[in-house]
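Engineer: Predicted structure and sequence below. I'll ask about it afterward.
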Amino acid sequence: MTNACSRFIKSKNVSVVGIPINAGQPREGVEKGPAKLIEFGLLNQLEEMGWTTEHKDNEKLVASLKPSDDPDVLNLKQPKWVSAVTQSISEQVRQSAMDGKFVLTLGGDHSLGLASVSGIFAAYPDACLIWVDAHSDINTPASSPSGNIHGCPIAFLTGIAEDHPDFRWVKPCLDAQRLVYIGLRDVDVGEKKIIKDHNIKAFSMHHVDKWGIGKVLDMALNHVNPDRNRPIHLSFDVDALDPSVAPSTGTPVRGGLTFREGHYICEALAESGLLVSADIVEVNPDLEDENAAFQTIQVGCSLARCCLGEALL
């Protein structure tokens, strides 16, 4: 069974935007995630649910934007490539959102949040962001222990990051009070300080254990969307799920969301009528064995379907 469109998405048109990027972290293979989700039949699955789909794989675009030389700048690795890709694709996302389409972004590593969030918030300036992840991805260039940009997008989007020459195009579009985390369990010391200093609402797995996913999601929405009138962008990193559920991902952390908890988030947000866009990121089919990769791809597809209204009854 599928639910009706949201109050913001008036017709059942979905723009599926692939961002096959691996430059935000060190493991190859994550760039194959979008193509594998499509190969598994995601577009057909959405069409069977009554959605009209358009698909941009962006594989040639991402390859064409790779610079010949991309040295570390202010601690960040491959900043020119990440910046060029995310800036270019943010405009695709913005245009699709402005056209009234649901935007489903497939990754790729989570640095792509620079593209999806920038694009969605350009179209919906009053939107809020629900970031489902084992990690908070709010390191600044200076605080990042690794320099991997997939751990930094929120810092740029909120304007918390210090000035970086390659990311001056990123407009601080995200008010920290319109951001909420769900599923955190591997947060760097510097990130904990940033979250506390900026009073950012964050629900770790401790809170999910304590209150249950239903109450956590209600509390999250009460914080970022108290009147239930703001568009919602969901950014879902599959490493938010326990590795027993989604094993083929680059930075798995034990003790994550169950299959049902992850799907409940997507189902309930779709049911709210406020969800306008979603990212499904960090599926890496090259990690683990073939069965684990298949399982993770399958989960990525089912999360996407739930975002677009698939329900159990």
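Structural biologist: Done, it's in.
Engineer: from here on, contacts and neighbour counts on C-alpha atoms
Structural biologist: Fine.
Engineer: Run a quick neighbour tally on residue 12.
Structural biologist: By the criterion of other CA atoms under 10 Å, residue 12 has 19 neighbours.
Engineer: pretty sure it contacts residue 51?
Structural biologist: Yes: if you go by CA atoms under 8 Å, residue 12 and residue 51 touch, sitting 4.8 Å apart.
Engineer: which stretches of the stretch 1-150 of the chain form helices?
Structural biologist: All helices of the stretch 1-150 of the chain, identified by DSSP state H, counting those that start in this stretch, fall at 33-39, 42-48, 59-64, 79-98, 113-123.
Engineer: Mean neighbour count added to those, as a markdown table?
Structural biologist: Listed next are the helices of the stretch 1-150 of the chain as a markdown table, based on neighbours: other CA atoms under 10 Å:
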| stretch | mean neighbour count |
| --- | --- |
| helix 33-39 | 23 |
| helix 42-48 | 17 |
| helix 59-64 | 14 |
| helix 79-98 | 22 |
| helix 113-123 | 26 |
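Engineer: closest to residue 280 out of those helices?
Structural biologist: helix 33-39 (8.9 Å; CA to CA).
Engineer: How far does the closest one sit from its chain's centre?
Structural biologist: 16 Å (CA atoms, centre = their mean, to the nearest Å).
Engineer: Please produce CSV containing the helices of the stretch 1-150 of the chain, extended by distance to residue 72.
Structural biologist: What follows is the helices of the stretch 1-150 of the chain, written out as CSV (distance: least, CA to CA, whole Å):
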stretch, distance to residue 72
helix 33-39, 25
helix 42-48, 36
helix 59-64, 19
helix 79-98, 7
helix 113-123, 18
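Engineer: got another, please set it beside the one above:
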Amino acid sequence: MSKATKWKPLNKVGIIGVPFEKGQKKYGVSVAPAAMRTAGLIEQLTEIDGLDVKDFGDIETVCDENIKVDNMAHLPLVSACNRQLSNRVSQVLRDGRVVVTIGGDHSIGVGTVDGHYKVNEDMILIWVDAHADINTNKTSDSGSVHGMPVALLVKELSDYWPYLPTMDWQVPKFSIKNLGYLGLRSVDQFERLAIEKYEVPAFAMEDISEHGIQNSINHILQVLDPCMNKPIHVSFDIDSLDSLEAPSTGTPVRGGLTLREAICLMEIIHNTGRLRAIDLVEINPALGNESDRRKTIEAGLCVLKAGLGFSRRGTAPRGVLDLPVQTHHDHDCPAKELLRQNK
């Protein structure tokens, strides 16, 4: 048996903002990238020891919405956004950076994963979410595309879709065998069927309660990547957290992850050295009061920082072996100065 390659975390990060909300029905999630930047996203990441942070700006989407698809609201807009996003993600990865994508709703996962797959075809995907997001337009109750990105991405479900105009740019190549779920607690019947049919490692909240967050993520990583040599993509929906931790989100579900569990999860993934992409989605600053918004944005920042190397233990200064020594000069000491004057 060959030894697993020891990976070292990348110390370069690229930020992409996606102010997009047409994958769901509520206003406000589009302002999350601006709200995160205003809250100090770049500054806080830059403070992590040795991290080089570059902001690649926002994805802008304009297209003709005349094309309609049954039970898929705003598909042309979703497609146009994700096509641009896919190209930008690939660009940032080829620059040797971890891609941090700030949404927007979870329909942007189509573009982030597609762009990552173009660069790393052996990638694995950890979908951290209260919802499985693996509906098709045939099984969805809402017709909102933010509940369909996983089904659009995986090649095993490609035959369950009709022809989707405007989506010709995206050919499903990612295998469901490289997918794992964490935090599930609101899963539709046909989504559960898909998870069981393809034996996707999926830790719902009841499983995390039984096994703990560390055992849960370690099991998923072992199943998806037993040789520990595949790049990791984490798509983190803020509603995976309990709504007491992150109230400003469009589809909150009580009984979710604590912030401490989410931070532990991201620290474990960071420590593999293989993290290459993080999506943070579904923060909606338009929902709730000022305290709710602040709490939700702060939770998102904590999740990102944990994934990118921030240590809760603290970090000693580089190249410094001792505490600073304070040097006293005689003229700085009032008592000695008084003695000098009395002589």
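Structural biologist: Looks like it arrived, so ask away. As the structure is a computational prediction, the values presented were derived from the model and not from experiment.
Engineer: returning to what we had before: go through the helices of the stretch 1-150 of the first structure and name the closest to residue 176 of the first structure.
Structural biologist: Nearest of those (CA to CA): helix 113-123, 13.2 Å.
Engineer: which part of the second structure lines up with that closest one?
Structural biologist: Using TM-score structural alignment, helix 113-123 of the first structure lines up with residues 109-119 of the second structure.
Engineer: Just give me the mean distance for that stretch relative to the first structure.
Structural biologist: When the first structure is overlaid, stretch 109-119 of the second structure sits 0.7 Å from its aligned residues on average, using mean CA distance after the TM-score superposition for the first structure.
Engineer: what distance separates that stretch from the centre of its chain?
Structural biologist: Stretch 109-119 of the second structure has its C-alpha centroid displaced from the chain centroid by 13 Å (CA atoms, centre = their mean).
Engineer: any residues touching that stretch, and which ones?
Structural biologist: For stretch 109-119 of the second structure, the external contacting residues (CA atoms under 8 Å, 6 or more residues apart in numbering) are 81-90, 93-94, 101, 123, 149-150, 152-153, 170, 174, 233, 235, 277, 279.
Engineer: Between the helices of the stretch 1-150 of the first structure, which one is closest to residue 23 of the first structure.
Structural biologist: Once the helices of the stretch 1-150 of the first structure are compared by CA to CA, helix 79-98 is nearest, at 6.1 Å.
Engineer: In the second structure, which residues correspond to the closest one?
Structural biologist: So helix 79-98 of the first structure sits over residues 75-94 in the second structure, by TM-score structural alignment.
Engineer: List the contacts of that stretch.
Structural biologist: 14, 16, 18, 20, 22-23, 59-65, 67-69, 98-99, 107-108, 110-116, 118-119, 145, 165-167, 169-170, 276.
Engineer: average gap between that stretch and the first structure?
Structural biologist: Mean deviation for stretch 75-94 of the second structure: 0.6 Å (mean CA distance after the TM-score superposition for the first structure).
Engineer: Taking the centroid of the first structure, which residue is nearest it?
Structural biologist: residue 235 (2.7 Å; CA atoms, centre = their mean).
Engineer: right, and that residue touches residue 132 too?
Structural biologist: Yes: look at residue 235 of the first structure against residue 132 with CA under 8 Å: they come within range, at 6.1 Å.
Engineer: The closest residue in space to residue 70 of the second structure that isn't next to it in sequence: how many residues sit nearby?
Structural biologist: The shortest distance from residue 70 of the second structure to any residue other than its chain neighbours is 7.2 Å, reached at residue 137 (CA to CA, 6 or more residues apart in numbering). Residues lying near residue 137 of the second structure (other CA under 10 Å) number 23.
Engineer: so what corresponds to residue 137 of the second structure in the first structure?
Structural biologist: By TM-score structural alignment, residue 137 of the second structure lines up with residue 141.
Engineer: quick one: contacts for its match?
Structural biologist: Taking CA under 8 Å, 6+ apart as the test, what residue 141 of the first structure contacts is 74, 75, 76, 147, 152, 161, 162.
Engineer: Checking these against the second structure: which ones persist?
Structural biologist: Here is what carries over to the second structure from those, by both residues aligned by TM-score structural alignment, their matches' CA atoms under 8 Å: 74, 75, 76, 147, 152, 162.
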